[in-house]
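K.L.:
sequence? don't have it. structure:
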């Protein structure tokens, strides 16, 4: 897509988002990771900005439980992609271990790490790690403070009997290592403005996700100046599905609607406390394609430009391999986005 004379072109970075799954409910295998790594390496060659991975535990289909190990392997096989977590469940982690894992990854990938954090919400995960759900906000606040001090190289008073103890090694980026936070509610968005270097804005399949994002951005924009942050220069990462093809209805009906319904079902089922009734499964036929970024390349460019006119998103983070979508179709989507969508935002 060409830019007209005197028309201002807004930049937008495009990054992959992976949860370590490729199938509809089947266990993760060596082939699963082989396919994912092949797609990620191809994305590095195609000029994508980064790879974000998310973390969950106790999913029967093998949702990625070890984000740092996965990213360390990717670091050895790529040259350009920034590597981040979107999101890592900070309240479940021993905070010293989290600081050390982050620093080691940042050294291995030569300063390409962004640490994206969230509170978590699934009851069985907190039970498995011995953390009470009611403590998650307190652990987040204290955890980010700890990480900042650790990355600055300050001794932390968590040694024996409260003695100061160094956190080593230091990350390659040192204190500049970015920490982003995810948020939906106003108190959580205020925390983003106060503590974070960027906002991980996950779009949910609402009737009008653009309006939801606009409302969250309005809240964030109102808080940023209170903490001496510049709203015009604060990274906002839009995280959702993105699929470019010449026949959107064909791909939607062939595999995408089913893949998205499966993802939504798994999240809904696992957020229910033990003993509570499970929600009914989603019929893929009831999903509305217009609620997702599934369209022709030209239409995707127009829609993303419209979103940018309302919300200053700086990065588009998309599920690169929705469950059940064939590997060759995933690679084709990456190539179309790189050659027909990304070019409009450089």
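P.N.:
Structure's in. What do you need? Here the structure is a predicted model, which is why all the values come from computation and not from measurement.

K.L.:
from now on I want contacts and neighbour counts done on CA atoms only, so please keep to that.
P.N.:
Will do.

K.L.:
for residue 218, give its distance to residue 309.
P.N.:
To residue 309, residue 218 is 13 Å away according to C-alpha to C-alpha, to the nearest Å.

K.L.:
could you report the neighbour count for residue 241?
P.N.:
Counted by other C-alpha atoms under 10 Å, the residues lying close to residue 241 total 24.

K.L.:
what of residue 227?
P.N.:
Under the neighbour criterion other C-alpha under 10 Å, residue 227 is assigned a count of 11.

K.L.:
just say helix, strand or coil for the closest residue to it other than its chain neighbours.
P.N.:
Distances taken as C-alpha to C-alpha, 6 or more residues apart in numbering put residue 194 closest to residue 227, at 5.9 Å, once the chain neighbours are dropped. Here residue 194 is helix, with the state taken from DSSP: H, G, I helix; E, B strand; the rest coil.

K.L.:
hmm, residue 194 is touching residue 228, no?
P.N.:
No. Under the contact definition of C-alpha atoms under 8 Å, residue 194 does not touch residue 228, with a separation of 9.0 Å.

K.L.:
next up, a structure to set beside the first:
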């Protein structure tokens, strides 16, 4: 199992950094994560958000691939209905070649109506479109239609989604499920078996909603405004019918309502935890699941740099080694990484 970071590259107006150099700094963060021994970096996608939420994860993954040597790279998720299968297949193959076979492709259905409208696609049937894209991308690779071919003989494809529908799609196609929800596993395995795949071939991964800090109670008031903005923005853009210039009205959201002491921290549940508490919760949560990727946010909507740096440092030096010791292995750090 790989422990990695998940990046959306938000730059909210309230805490905005100069856009000049913003992506360069983010790429340096990926390089530093690799140096520390973080196993993977995955990149998300949305369009036309006021904070510049990363609109082109494949482009950014290619840039990260050129800067790194070992860290696994993933797109999680590409909004598949918005793009032709051939475009995704070709870009994925190029990234895989640049990265020397370190790329994994996550595909999702999307949900924000203005994104579909601007791309000239109907949101109706988006799950059917997701399945069609996944089938076609795999065919283009396996039949050698997309050239050049990926370096990996069977590049990993992941189906992202929070509900059982995504689990059924992943199962029918024999692909990974990019959602670590325990409730999805029975349906996923059932769909694998029903489509003639080995149910024991199930592989899951996805985003864990936590930030790691030595003193969670001191860090919480510094993180909670960013969490409020993050989840408010999801609610705001998810409720729009057309593109709007910025967030006209931030939904009233109490960050305390999101904070949870449960082991399973799936959105919107969230917590700030010590390394020991992170290890305890992750071990309890992931122990019986076929998990390949645990991903945590690199940053919550522009939160302070010192919190980001310490979060990633503790993830690499405390949490990852401990998970390896209890039987949840992760690749060793690069030479020169801090112990």
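P.N.:
It's in. Remember, predicted model here, so these are calculated numbers, not experimental data.

K.L.:
about what we covered before: the residue nearest to residue 227 of the first structure matches what in the second structure?
P.N.:
Matched by TM-score structural alignment, residue 194 of the first structure corresponds to residue 172 in the second structure.

K.L.:
counterpart of residue 262 of the first structure over in the second structure?
P.N.:
The criterion is TM-score structural alignment: under it, residue 262 of the first structure has residue 229 as its aligned partner in the second structure.

K.L.:
ok but its match is inside a helix, no?
P.N.:
Yes. With three-state DSSP as the criterion, residue 229 of the second structure is located in a helix.

K.L.:
what sits against the closest residue in space to it that isn't next to it in sequence?
P.N.:
Spatial nearest neighbour of residue 229 of the second structure, chain neighbours left out: residue 301 (7.2 Å); criterion: C-alpha to C-alpha, 6+ apart. Counting by C-alpha atoms under 8 Å, 6 or more residues apart in numbering, residue 301 of the second structure makes contact with 9, 10, 11, 12, 226, 227, 229, 230.

K.L.:
what lines up with residue 295 of the second structure in the first structure?
P.N.:
Counting by TM-score structural alignment, which is the criterion used here, residue 295 of the second structure corresponds to residue 317 in the first structure.

K.L.:
so that match touches residue 16, yeah?
P.N.:
Yes. Taking contact to mean C-alpha under 8 Å, the distance of 5.6 Å between residue 317 of the first structure and residue 16 places them in contact.

K.L.:
mind listing the shared neighbours of the two?
P.N.:
Common contacts of residue 317 of the first structure and residue 16, defined by C-alpha under 8 Å, 6+ apart, comprise residue 52.

K.L.:
what does stretch 232-249 of the second structure contact?
P.N.:
For stretch 232-249 of the second structure, the surrounding residues in contact (C-alpha under 8 Å, 6+ apart) are 48-50, 111-115, 117, 250-253.

K.L.:
more crowded one of residue 194 and residue 228 of the first structure?
P.N.:
Neighbour count, other C-alpha under 10 Å: between residue 194 of the first structure and residue 228, residue 194 has more, with 17 against 10.

K.L.:
which residues of the stretch 51-200 of the second structure fall in strands?
P.N.:
Applying DSSP state E, counting those that start in this stretch to the stretch 51-200 of the second structure gives strands spanning 72-79, 103-108, 157-160, 176-178.

K.L.:
make a markdown table out of the ones you listed and add mean neighbour count.
P.N.:
What follows is the strands of the stretch 51-200 of the second structure, written out as a markdown table (neighbours: other C-alpha atoms under 10 Å):
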| stretch | mean neighbour count |
| --- | --- |
| strand 72-79 | 26 |
| strand 103-108 | 25 |
| strand 157-160 | 28 |
| strand 176-178 | 29 |
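
K.L.:
of all those, which lies closest to residue 121 of the second structure?
P.N.:
The stretch from the strands of the stretch 51-200 of the second structure with the least distance to residue 121 of the second structure (C-alpha to C-alpha) is strand 72-79; that distance is 11.5 Å.

K.L.:
now do the closest one against strand 103-108, angle only.
P.N.:
Direction vectors for strand 72-79 of the second structure and strand 103-108, defined by axes from the mean of the first three to the mean of the last three C-alpha atoms, to 10 degrees, enclose an angle of 20 degrees.

K.L.:
helices or strands up against strand 72-79 of the second structure?
P.N.:
Contact analysis of strand 72-79 of the second structure by 3 or more C-alpha pairs under 8 Å, 6 or more residues apart in numbering; DSSP states H and E lists strand 40-43, helix 57-67, strand 103-108 as its packing neighbours.

K.L.:
residue contacts, the residue mapped onto residue 192 of the second structure from the first structure?
P.N.:
In the first structure, residue 192 of the second structure lines up with residue 224, judged by TM-score structural alignment. Taking C-alpha under 8 Å, 6+ apart, we find residue 224 of the first structure in contact with 193, 194, 230, 231.
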